[in-house]
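S.K.: this one's structure only:
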């Protein structure tokens, strides 16, 4: 997959530009009731020209997605120990706890707004580094029967949907259930494969 437009090489002016834009986006999202920002607002707050923003991030959806996926990578790293259930359980507990924080709910609203206006292809470009991290967890455990889409459907989608609906799942009550659902799918696929 090609590099996301908002992803730049570290260091130098590009890194400073990206940091200024991310700080502006985060600040504006904290003030936003609906999880959206405009390019004009980001340009004014960051001091980065609108043409640069459009060239690198394509529009407001790209700005939001790049900023939030970058934050997510730092705030909620994925463990890679080779123990699939353990790694996914640690990750899911962290994700659900993170989504409980009122300030982080804007992340979910922003993703929903970006998908509504930019479609899944725009989301995929900026989510690609996170997708790779999930795939590393799966690969470390030797798992080939499930992929990122399975993790998305059985862990991420319920977590984000409940948060959007105002009834976030909790790490204590729901993390094991979500991970167990994914492991059950993995076990069924392995059984089918072995039965061939």
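M.R.: Cool, got the structure. None of these values were measured; they are calculated from a predicted model.

S.K.: For the rest of this, base every contact and every neighbour count on C-alpha atoms.
M.R.: Will do.

S.K.: Geometric centre of this structure: which residue is closest?
M.R.: residue 69 (4.8 Å; Cα atoms, centre = their mean).

S.K.: Confirm for me that it is in contact with residue 130.
M.R.: Yes - counting by Cα atoms under 8 Å, residue 69 does reach residue 130; the two are 7.3 Å apart.

S.K.: Could I get the contacting residues of the residue nearest to the centre of the chain?
M.R.: Residue 69 is in contact with 126, 127, 130, counting by Cα atoms under 8 Å, 6 or more residues apart in numbering.

S.K.: I'd like the distance between it and residue 125.
M.R.: 11 Å (Cα to Cα, to the nearest Å).

S.K.: Pretty sure residue 175 sits against residue 97.
M.R.: No - proximity of residue 175 to residue 97 does not meet the contact threshold set by Cα under 8 Å, at 9.7 Å.

S.K.: quick one: which of the two has more around it?
M.R.: residue 175 (23 against 17; other Cα atoms under 10 Å).

S.K.: With residue 87 as the reference, measure out to that one.
M.R.: 12 Å.

S.K.: longest helix of this protein?
M.R.: Taking DSSP state H as the criterion, the chain has its longest helix at helix 105-140.

S.K.: Off-centre distance for it?
M.R.: 4 Å (Cα atoms, centre = their mean, to the nearest Å).

S.K.: cool, stretch 80-97 as well?
M.R.: On Cα atoms, centre = their mean, the centre of stretch 80-97 falls 15 Å from the chain's centre.

S.K.: Only the buried residues of it, if you could.
M.R.: By neighbour count on 16 or more other Cα atoms under 10 Å, the buried set for stretch 80-97 is 80, 82, 84-85, 87-97.

S.K.: contacts for stretch 186-196?
M.R.: Counting by Cα under 8 Å, 6+ apart, 145, 146 sit against stretch 186-196.

S.K.: next one: stretch 129-138
M.R.: 69, 73, 78-82, 84, 87, 144, 146-148.

S.K.: here's the one I want to compare it with:
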């Protein structure tokens, strides 16, 4: 019996290029039109792919939008490991500030907000987004605890670091300057010290 060779799959091949083009199209459309004002066809046209490619891979527009939000979150703002909690927090906060003010940051934040009011699937997307962000943060806090440091709670980081940055960006209430971000970290650490 003849041994058939399997086709070689290359990472970063056509599938990765299609996914990147579709994700880029989604963030551009959200930035231009807002959530709910475009279709899978619009995404496909903008990405230069067939509608059927989008449906085959994601099934629905909501699934695609969830994938865009979660992918953005998991590929931006990496969790640093500097060897000390304060330095980790400062590096992490600087990365978040850079990412949410970057070209796709505002669009993705708006997408997550819009999805959270878009029924059960949207609420799941919001919950997945927050769960992934919490998982990232908890890893940093667990490392600090393993080193013998006293980290704040993950919810304190969401409340006192991420929420103020997200609100500023979403509502255009001011820029995320390094001084502003450092002040948020200082307040977070002071809160931890008071409660610790």
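M.R.: Structure received. Being a predicted model, the structure only gives us computed values, none of them experimental.

S.K.: List the TM-score for the superposed pair.
M.R.: With the length set by TM-score structural alignment, normalised by the length of structure 1, the two chains reach a TM-score of 0.70; 176 aligned residues with a Cα RMSD of 3.1 Å.

S.K.: which of the contacts of residue 69 of structure 1 show up in structure 2 as well?
M.R.: Contacts conserved in structure 2 for the contacts of residue 69 of structure 1, counting by both residues aligned by TM-score structural alignment, their matches' Cα atoms under 8 Å: residue 126.

S.K.: What lines up with residue 188 of structure 2 in structure 1?
M.R.: When structure 1 is aligned by TM-score structural alignment, residue 188 of structure 2 is paired with residue 182.

S.K.: Report the separation between the closest residue to that match other than its chain neighbours and residue 174 of structure 1.
M.R.: Spatially, and ignoring its direct neighbours in sequence, residue 182 of structure 1 is nearest to residue 154 (6.0 Å; Cα to Cα, 6 or more residues apart in numbering). Distance, residue 154 of structure 1 to residue 174 of structure 1, using Cα to Cα: 12 Å.

S.K.: just to revisit the earlier point, in the longest helix of structure 1, what counts as buried?
M.R.: 105-115, 122-131, 133-138.

S.K.: Any idea how far apart the tips of stretch 48-66 of structure 1 sit?
M.R.: Start-to-end, stretch 48-66 of structure 1 (Cα to Cα) is 16 Å.

S.K.: List the buried residues in that stretch.
M.R.: Neighbour-count burial for stretch 48-66 of structure 1 [16+ other Cα under 10 Å]: 48, 50, 53-54, 56-66.

S.K.: And for stretch 151-159 of structure 2?
M.R.: Quick answer for stretch 151-159 of structure 2 (16+ other Cα under 10 Å): 151, 152, 154, 157, 158.

S.K.: got the contact list for the aligned partner of the fourth one in structure 1?
M.R.: Looking back up the chat, that one is residue 157 of structure 2. Residue 157 of structure 2 maps onto residue 151 in structure 1, with residues paired by TM-score structural alignment. By Cα under 8 Å, 6+ apart, residue 151 of structure 1 lies in contact with residue 182.

S.K.: now residue 108 of structure 2
M.R.: Here residue 108 of structure 2 is in contact with 27, 30, 68, 69, 72 (Cα under 8 Å, 6+ apart).

S.K.: Kindly report the same for residue 25 of structure 2.
M.R.: 43, 44, 46, 47.

S.K.: ok, of those residues, which one's closest to residue 11 of structure 2?
M.R.: When those are ranked by distance to residue 11 of structure 2 (Cα to Cα), residue 47 comes first, at 19.8 Å.

S.K.: Count the residues that sit near that closest one.
M.R.: Residues near residue 47 of structure 2, counting by other Cα under 10 Å: 21.

S.K.: ranges for the helices of structure 2?
M.R.: 14-33, 40-47, 51-58, 61-75, 85-100, 105-116, 119-146, 154-157, 163-171, 178-195.

S.K.: which residue packs closest to the corresponding residue of structure 1 for residue 55 of structure 2, ignoring adjacent ones?
M.R.: Using TM-score structural alignment, the partner of residue 55 of structure 2 in structure 1 is residue 50. Of all residues not flanking residue 50 of structure 1 in the chain, residue 43 sits nearest, at 5.5 Å (Cα to Cα, 6+ apart).

S.K.: and what of residue 170 of structure 2?
M.R.: residue 106 (6.6 Å).

S.K.: Would you mind confirming that the one you found makes contact with residue 97?
M.R.: No - in this structure residue 106 of structure 2 lies outside contact range of residue 97 using Cα under 8 Å: 11.0 Å.

S.K.: what's the spacing between the counterpart of residue 137 of structure 2 in structure 1 and residue 40 of structure 1?
M.R.: Counting by TM-score structural alignment, residue 137 of structure 2 lines up with residue 134 in structure 1. Computed as Cα to Cα, the residue 134 of structure 1 to residue 40 of structure 1 distance reads 34 Å.

S.K.: now swap in residue 108 of structure 1 and tell me
M.R.: In terms of Cα to Cα, residue 108 of structure 1 sits 22 Å off from residue 40 of structure 1.
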